[in-house]
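In: What shape does this take:
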Amino acid sequence: MFRPSAARRPSYAVCAGTCAAAIVLLTACDNTSHTATGNRDVRVGATVSAGVAGPQADGARGRAAPAPAVPRVRPREIPALGLRTRAAIPAESRQALVVTGDSYDSSLSTAVLYTRDDPAAGWRAATDRWPAHNALNGWTDEHWEDDLRTPTGVYGLTSAGGLLEPPGTMFPYNQSPDFALSGEGFDGEPLAGSFDYVVAVDYNRIPGASPLDPERPLGKERGGGIWIHVDHGGPTQGCISLPADRMRELLQLLDPAKKPVVVMGDMEGLER
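Out: As a prediction, this is how the structure comes out:
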């Protein structure tokens, strides 16, 4: 901070004239007295506070200092998804169930539902991480009938159904006895109750149709009937399975107005 010194006399300017004696002027010929301070002159009488530009800042033109730049906050992304996978999520989708397989050939997965109610803020987790199963042989980028693999990718979720009454879901829900199931799974576990609640994955099907609809736009050889359903304690033939209480929670949270999708695949594939 610069201040005029009390022990220092202000400079005097001498005006040309015929006077024999020097006349001490309180102001210079341009009505301004200056105190030299290093390489910069500070006008006497101007108040300069530490850290605050005085009225003669910026070349004595009184130009205001530019406002500080406000850093741009980037929207939050879904963790562990690569650029290609993120780009496949439709811009209008505001719910995404992310199912992550342990490895390409594993039948063990986890699932988290994400939502982005505020696009500027980005995605946030709406649930805990749930245990899940996928197909016996793992995953595939090109699904075929009876390959016992779950198709990777991003698919719409547009309809639901089940053997039991809907648990307060907003989804179109088809309750039918045709969802009854019996027999044993690959590990000898009972399959009864597996289709108490299901959400159809829009792979090789007509979006919005009942999960029981047999239409296969890509042909029957490309498989179909890929659902998210109640876990029976072992690998599936191609579906994703979640514990019964998590299926009820999922059906209560999914909102057709938010254009929900499922993002599913092995961990390494989803990171691409």
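
In: Please make it C-alpha for all contacts and neighbour counts, starting now.
Out: Will do.

In: list the helices and strands the longest helix anywhere in the chain packs on?
Out: Taking DSSP state H as the criterion, the chain has its longest helix at helix 244-253. Contacts defined by 3 or more Cα pairs under 8 Å, 6 or more residues apart in numbering; DSSP states H and E place helix 244-253 against strand 227-230.

In: Give me the helices and strands touching the strand it packs on, please.
Out: Counting by 3+ Cα pairs under 8 Å, 6+ apart, strand 227-230 packs on strand 198-201, strand 240-242, helix 244-253.

In: Tell me which of the ones you listed lies nearest to Pro131.
Out: When the helices and strands packed on strand 227-230 are compared by Cα to Cα, strand 240-242 sits nearest Pro131, at 6.6 Å.

In: Figure out which of the helices and strands packed on strand 227-230 is closest to Ala209.
Out: strand 198-201 (8.9 Å).

In: The closest one - contacts with which helices or strands?
Out: Helices and strands touching strand 198-201, by 3+ Cα pairs under 8 Å, 6+ apart, are strand 153-162, strand 227-230.

In: Relative to Glu145, which of the ones you listed is closest?
Out: Of all the helices and strands packed on strand 198-201, strand 227-230 sits nearest to Glu145, with 14.5 Å by Cα to Cα.

In: deepest of the helices and strands packed on strand 198-201, which one?
Out: Highest mean neighbour count of those: strand 227-230, a mean of 25 (counted as mean count of other Cα atoms under 10 Å).

In: which residues touch that one?
Out: Here strand 227-230 makes contact (Cα atoms under 8 Å, 6 or more residues apart in numbering) with 193-201, 211, 239-244, 247.

In: and the longest helix of the chain with strand 153-162, angle?
Out: 100 degrees (axes from the mean of the first three to the mean of the last three Cα atoms, to 10 degrees).

In: for the following helix or strand past helix 244-253, packing partners?
Out: Following helix 244-253 in sequence order, the next helix or strand is strand 261-266 (DSSP states H and E). Under the contact criterion of 3+ Cα pairs under 8 Å, 6+ apart, strand 261-266 touches strand 95-101, strand 150-151, strand 153-162.

In: For the comparison step, fold the sequence that follows:
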Amino acid sequence: MQDLLLMSALLVPSRDAAPIEQAVIVTSARWDSRRATLRRFERTGQGWVRQGRAVRAWLGSNGFAPARTRRQNSGQTPAGVFDLPSAFGHGKSGSVSLPYHRITPRSYWPYDPRDPYTYNVLQTKRIKSARWRDDGQWSERLLDYGRAYRYAVVIGYNLPEAVYRGPAGQWRAARPARTHKGGGIFLHVSRHRPTAGCVAIPQRAMREVQRWLDPQANPHIVMGPEAVTRDWRKRLRATASSSSVS
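Out: The predicted structure follows:
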């Protein structure tokens, strides 16, 4: 049942009509920057209020790329606005409100173009007839990433829709993701180096973010260089300097 709830939250379309009450802003100086700053905000009766401290983040080894042009294996983090539908990990999760998957030795995240129907779909086991490759290049055995995935949140980039449990328990998408755009884009614990396209922050901050996110607040992440995030921050219309989204 837990896996069914997770898949529903992970792979349904974003609730575009719902107001965004929590926002995570990841800003770099340039498109090709490997480092960025992560800030988070929550809408209150007084407007948008910053939550916690700003933290330094690692990006992909080749910086940001616009989500519409980002390609698989580019080493770039997609820039844009995305929902944050679910979380996973193997650390002490505590009070996580997002749909949560505790990873096991059987947890995989494939993004193998030769099997579009499982592309960017969390798998709770690998069946013998699976077409996606388990070679470390076209899929991730999540537990192999150690501390990086101790606390993690899925970023809603290029996720498929209409996911169902297929033969032998494999999860498949009736409306697959785009196999040239890449997958497995997460917010996770930093290993003190650039990522393959994810956003990584210190463990304590990542654990705090994971616990703070509330699905009822329709949380979203805004990622990109200053020119991209500045425009979005202006639309938050902060009501006071103490709650300014800058």
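
In: So after superposing, what's the score?
Out: Laid over one another, the chains give 0.64 as their TM-score (TM-score structural alignment, normalised by the length of the second structure), with 171 aligned residues with a Cα RMSD of 2.4 Å.

In: Specify the stretch among the helices and strands packed on strand 198-201 of the first structure that is closest to Ser176 of the first structure.
Out: strand 153-162 (6.3 Å).

In: counterpart of the helix or strand following that closest one in the second structure, which residues?
Out: For strand 153-162 of the first structure, the following helix or strand on the C-terminal side (DSSP H and E) is strand 173-175. On the second structure, the counterpart of strand 173-175 of the first structure by TM-score structural alignment is residues 100-102.

In: and the matching stretch, how far from the chain's centre?
Out: Centroid separation for stretch 100-102 of the second structure versus its chain: 14 Å, with Cα atoms, centre = their mean, to the nearest Å.

In: and if you look at stretch 197-208 of the second structure?
Out: 11 Å.

In: Likewise for stretch 48-57 of the second structure?
Out: Using Cα atoms, centre = their mean, the offset of stretch 48-57 of the second structure from its chain centre is 17 Å.

In: May I see the buried residues of it?
Out: Judged by neighbour count (16 or more other Cα atoms under 10 Å), stretch 48-57 of the second structure contains these buried residues: 48-51, 56-57.

In: residues touching Asp3 of the second structure, list them.
Out: Residues near Asp3 of the second structure by Cα under 8 Å, 6+ apart: His101.

In: doesn't it fall inside a strand?
Out: No: counting by DSSP: H, G, I helix; E, B strand; the rest coil, Asp3 of the second structure is not part of a strand but helix.

In: Give me the distance between it and Gly224 of the second structure.
Out: 32 Å (Cα to Cα, to the nearest Å).

In: still on that earlier bit, how big's the offset between the match of strand 173-175 of the first structure and the first structure?
Out: Compared with the first structure after fitting, stretch 100-102 of the second structure has a mean deviation of 0.4 Å; criterion: mean Cα distance after the TM-score superposition for the first structure.

In: Trace Arg50 of the second structure over to the first structure, please.
Out: Using TM-score structural alignment, the partner of Arg50 of the second structure in the first structure is Ala125.

In: which residues of the first structure does stretch 180-198 of the second structure align to?
Out: Using TM-score structural alignment, stretch 180-198 of the second structure pairs with 221-239 in the first structure.

In: any idea how far Phe88 of the second structure is from the closest residue to Ala205 of the second structure other than its chain neighbours?
Out: Leaving aside its sequence neighbours, Ala205 of the second structure sits nearest to Val55 (Cα to Cα, 6 or more residues apart in numbering; 7.5 Å). Using Cα to Cα, we find Val55 of the second structure at a distance of 21 Å from Phe88 of the second structure.

In: again, but for Asp3 of the second structure
Out: Going from Asp3 of the second structure to Phe88 of the second structure by Cα to Cα gives 11 Å.

In: any residues in contact with both of those two?
Out: The contact lists of Asp3 of the second structure and Phe88 share His101, where a contact means Cα under 8 Å, 6+ apart.

In: returning to what we had before: ok, the residue nearest to Ala205 of the second structure to Gln203 of the second structure distance?
Out: In terms of Cα to Cα, Val55 of the second structure sits 11 Å off from Gln203 of the second structure.

In: how close does the longest strand anywhere in the second structure sit to the first structure?
Out: If you go by DSSP state E, the second structure has its longest strand at strand 35-44. Superposing on the first structure and averaging over aligned pairs (mean Cα distance after the TM-score superposition for the first structure), strand 35-44 of the second structure comes out at 0.7 Å.

In: which outside residues touch that strand?
Out: 21-29, 48-59, 63, 194, 245.

In: Stretch 132-143 of the first structure now?
Out: By Cα under 8 Å, 6+ apart, stretch 132-143 of the first structure touches 99, 101, 103-111, 147-153, 186, 222-223, 231, 234-243, 265-266.

In: Give me the buried entries from the residues you listed.
Out: Buried among the contacts of stretch 132-143 of the first structure (16+ other Cα under 10 Å): 99, 101, 103-104, 106-111, 147-153, 222-223, 231, 234-243, 265-266.

In: and Asn158 of the second structure, what does it touch?
Out: 120, 177-178, 181-183.

In: Turn those into a markdown table, including secondary structure and distance to Asp231 of the second structure.
Out: Below are the contacts of Asn158 of the second structure laid out as a markdown table (DSSP: H, G, I helix; E, B strand; the rest coil; distance: Cα to Cα, whole Å):
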| residue | secondary structure | distance to Asp231 of the second structure |
| --- | --- | --- |
| Asn120 | coil | 30 |
| Ala177 | coil | 28 |
| Arg178 | coil | 27 |
| Lys181 | coil | 25 |
| Gly182 | coil | 26 |
| Gly183 | coil | 26 |
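
In: Most widely separated two among those?
Out: That would be Asn120 and Lys181, which, of these, are the farthest apart (Cα to Cα) at 10.3 Å.

In: Nearest residue to the middle of the second structure?
Out: Ile155 (1.9 Å; Cα atoms, centre = their mean).

In: Give the equivalent position in the first structure for that residue.
Out: Under TM-score structural alignment, Ile155 of the second structure pairs with Val201 in the first structure.

In: Touching, that match and Tyr155? I think so.
Out: Yes: Val201 of the first structure is in contact with Tyr155 according to Cα atoms under 8 Å; the separation is 6.3 Å.
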